[in-house]
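Asker: let's see this in three dimensions:
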Amino acid sequence: MDLFNSEIASNLLPFDGEVSYYGSIMSIEKAQDYYDKLLRNINWENDKAIIFGKLIITKRKVAWYGDQPFDYTYSKTTKSALPWNKELLELKEMVEQKTGETFNSCLLNLYHNGEEGMAWHSDGEKDLKKNGAIGSLSFGAERKFLFKHKVTKQNVAVHLEKGSLLVMKGVTQTHWLHRLPPTKKVKTPRINLTFRTIDLKSKDSNNS
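Answerer: Model prediction:
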């Protein structure tokens, strides 16, 4: 970690993990500009998941980008990363400068309105660097984001602003679940970028 260039944000979690919320890291105008460009320039497609042996197509749309055409498997489906575009590289550099972390991939989500959300889960897929940082950028509609401890069931909530950055790292995924709860109050879309690190050593060992 580059301690000289990174900024430090307080930990939202009381124990068993690290979640830092930096708030908005850009102007409202810049956040709106990126939202418009991401809506137009990302290769969005409906997400797929296999649940109880059935293929489910979600209303939510997703996209997967990276340094290489990484395969990434979650919800029993596999995606191959597309090459970065200009906006994603700019945002990746911005997040890396703020946090002192480095990332080689990004999973994007497009929620068309508040009725689309994400159920409780942890980002602990074997493709990801163990205990690695996940940098989450939010654009468009502001939404509530929740954490729940897997043992104590304690909840922590944060309101995600336009252009805001939230970072999960350390043992957060081991001990906490997170979700984006649906709400009928939000009528407009939200775009979320989650910058991640695919573990190349794990990939090499799995392919050898």
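
Asker: C-alpha only now, for contacts and for neighbours.
Answerer: Fine.

Asker: what helices and strands are in contact with the longest strand that the chain contains?
Answerer: Ranked by number of residues, the top strand in the chain under DSSP state E is strand 54-66. Here strand 54-66 touches strand 45-51, strand 77-80, strand 82-83, strand 105-111, going by 3 or more CA pairs under 8 Å, 6 or more residues apart in numbering; DSSP states H and E.

Asker: past the shortest one, which element shows up next along the chain?
Answerer: Counting by DSSP states H and E, the element after strand 82-83 in chain order, helix or strand, is helix 86-99.

Asker: that next one packs against which elements?
Answerer: Against helix 86-99 (3+ CA pairs under 8 Å, 6+ apart) you get helix 28-41.

Asker: try it again with 6 Å
Answerer: Helix 86-99 is packed against no helix or strand, with contacts defined by 3 or more CA pairs under 6 Å, 6 or more residues apart in numbering; DSSP states H and E.

Asker: what angle sits between it and strand 105-111?
Answerer: Helix 86-99 runs at 110 degrees relative to strand 105-111, counting by axes from the mean of the first three to the mean of the last three CA atoms, to 10 degrees.

Asker: before we go on, could you also do this sequence so I can check it against the first one:
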Amino acid sequence: MTLFPKDLQTFQLPDAELIYNPCFYDNTSALQIFNSLKEEILWQQDEITLFGKTHKQPRLTSLYATNSIPYSYSNITMRPHKMTQLLLKLLKDVESATNEKFTSILLNFYRHGKDSNGWHADNEKELGSSPTIASLSFGETRKFQFKHRNLKTEKHQLDLTSGSLLIMKPPMQQFWLHQIPKTQKEVGERINLTFRKIE
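Answerer: Predicted structure coming up:
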């Protein structure tokens, strides 16, 4: 099922609530933010081991935080950089919109359609049992797919546009998986920021 919101929308699904604002930032601001993030962020490409084989992750990543606590997922441990002025502004904007407090921002840089992020949940122990995860997107529109772990008919997707804000409320990370799939289409660069609380 494909969801097509035109403005601020709330989706009530089994074991999940999503809030999506496709126009959290206007087009001009979104482009400026994208260009600044592309140049300022300290991007890295970690290796990941799946089924006994080691590959480079199909995207670039970086971690920034207001504290020094590392974040681990898929046998990768990331140590945070100090927040930049731009990231602090984005953090303030997202906290104001969500009424949540976050400590860390995990950034993903999708360079083309072959860059992706496979099925997963943001359920690492550092995030607590019922985290709220907020996500900003800048650059090319990419599909965000999500499916329930147990209810096989509950499969959905959203087109995440530049300047959009997606909020995944608890207990979504406990019951749902999500991904940014590869695409054969010619697509440009996209930067995604996910806001988390790691203490």
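
Asker: what's the TM-score here?
Answerer: Aligned and superposed, the two chains score 0.91 in TM-score terms (TM-score structural alignment, normalised by the length of structure 2); 191 aligned residues with a CA RMSD of 1.3 Å.

Asker: average offset between the longest strand of structure 1 and structure 2?
Answerer: Strand 54-66 of structure 1, aligned to structure 2 and superposed, deviates on average by 1.4 Å (mean CA distance after the TM-score superposition for structure 1).

Asker: so the helix or strand just after that strand corresponds to what in structure 2?
Answerer: Per DSSP H and E, strand 54-66 of structure 1 leads on to strand 71-74 as the next helix or strand towards the C-terminus. Under TM-score structural alignment, the match for strand 71-74 of structure 1 in structure 2 covers residues 70-73.

Asker: name the residues that touch that stretch?
Answerer: With contacts defined as CA atoms under 6 Å, 6 or more residues apart in numbering, stretch 70-73 of structure 2 is touched by 77, 78, 79.

Asker: redo these as CSV? Include neighbour count and distance to residue 133 of structure 2.
Answerer: As requested, the contacts of stretch 70-73 of structure 2 are arranged in CSV below (neighbours: other CA atoms under 10 Å; distance: CA to CA, whole Å):
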residue, neighbour count, distance to residue 133 of structure 2
77, 11, 19
78, 17, 18
79, 15, 19
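
Asker: now for the nearest residue to residue 191 of structure 1 once chain neighbours are set aside, how many residues are close by?
Answerer: Closest residue in space to residue 191 of structure 1, ignoring its immediate chain neighbours: residue 110 at 4.7 Å, by CA to CA, 6 or more residues apart in numbering. Counted with other CA atoms under 10 Å, the neighbours of residue 110 of structure 1 add up to 25.

Asker: and for the one 10 residues further on?
Answerer: By the other CA under 10 Å criterion, the neighbourhood of residue 120 of structure 1 contains 14 residues.

Asker: tally of neighbours for residue 52 of structure 1?
Answerer: With other CA under 10 Å as criterion, residue 52 of structure 1 counts 7.

Asker: try residue 92 of structure 1
Answerer: Residues near residue 92 of structure 1, counting by other CA under 10 Å: 23.

Asker: can you give me the buried ones in stretch 78-93 of structure 1?
Answerer: Judged by neighbour count (16 or more other CA atoms under 10 Å), stretch 78-93 of structure 1 contains these buried residues: 79, 81, 82, 84, 88, 92.

Asker: for the third one, what are its contacts?
Answerer: Put plainly, it is residue 82 of structure 1. 65, 69.

Asker: go on, residue 136 of structure 2?
Answerer: 164, 165, 192, 193.

Asker: remind me which helix or strand it belongs to.
Answerer: Assigned by DSSP H and E, residue 136 of structure 2 falls in strand 133-139.

Asker: quick one: that strand to structure 1 mean distance?
Answerer: Once fitted to structure 1, strand 133-139 of structure 2 is off its aligned match by 0.4 Å on average (mean CA distance after the TM-score superposition for structure 1).

Asker: which part of structure 1 matches the following helix or strand past that strand?
Answerer: Per DSSP H and E, the first helix or strand lying C-terminal to strand 133-139 of structure 2 is strand 142-148. Aligning strand 142-148 of structure 2 against structure 1 (TM-score structural alignment) gives residues 143-149.

Asker: just checking the distance from that stretch to the centre of its chain.
Answerer: Using CA atoms, centre = their mean, to the nearest Å, the mean C-alpha position of stretch 143-149 of structure 1 is found 13 Å from that of the whole chain.

Asker: in that stretch, what counts as buried?
Answerer: Neighbour-count burial for stretch 143-149 of structure 1 [16+ other CA under 10 Å]: 143, 145, 146, 147, 148, 149.
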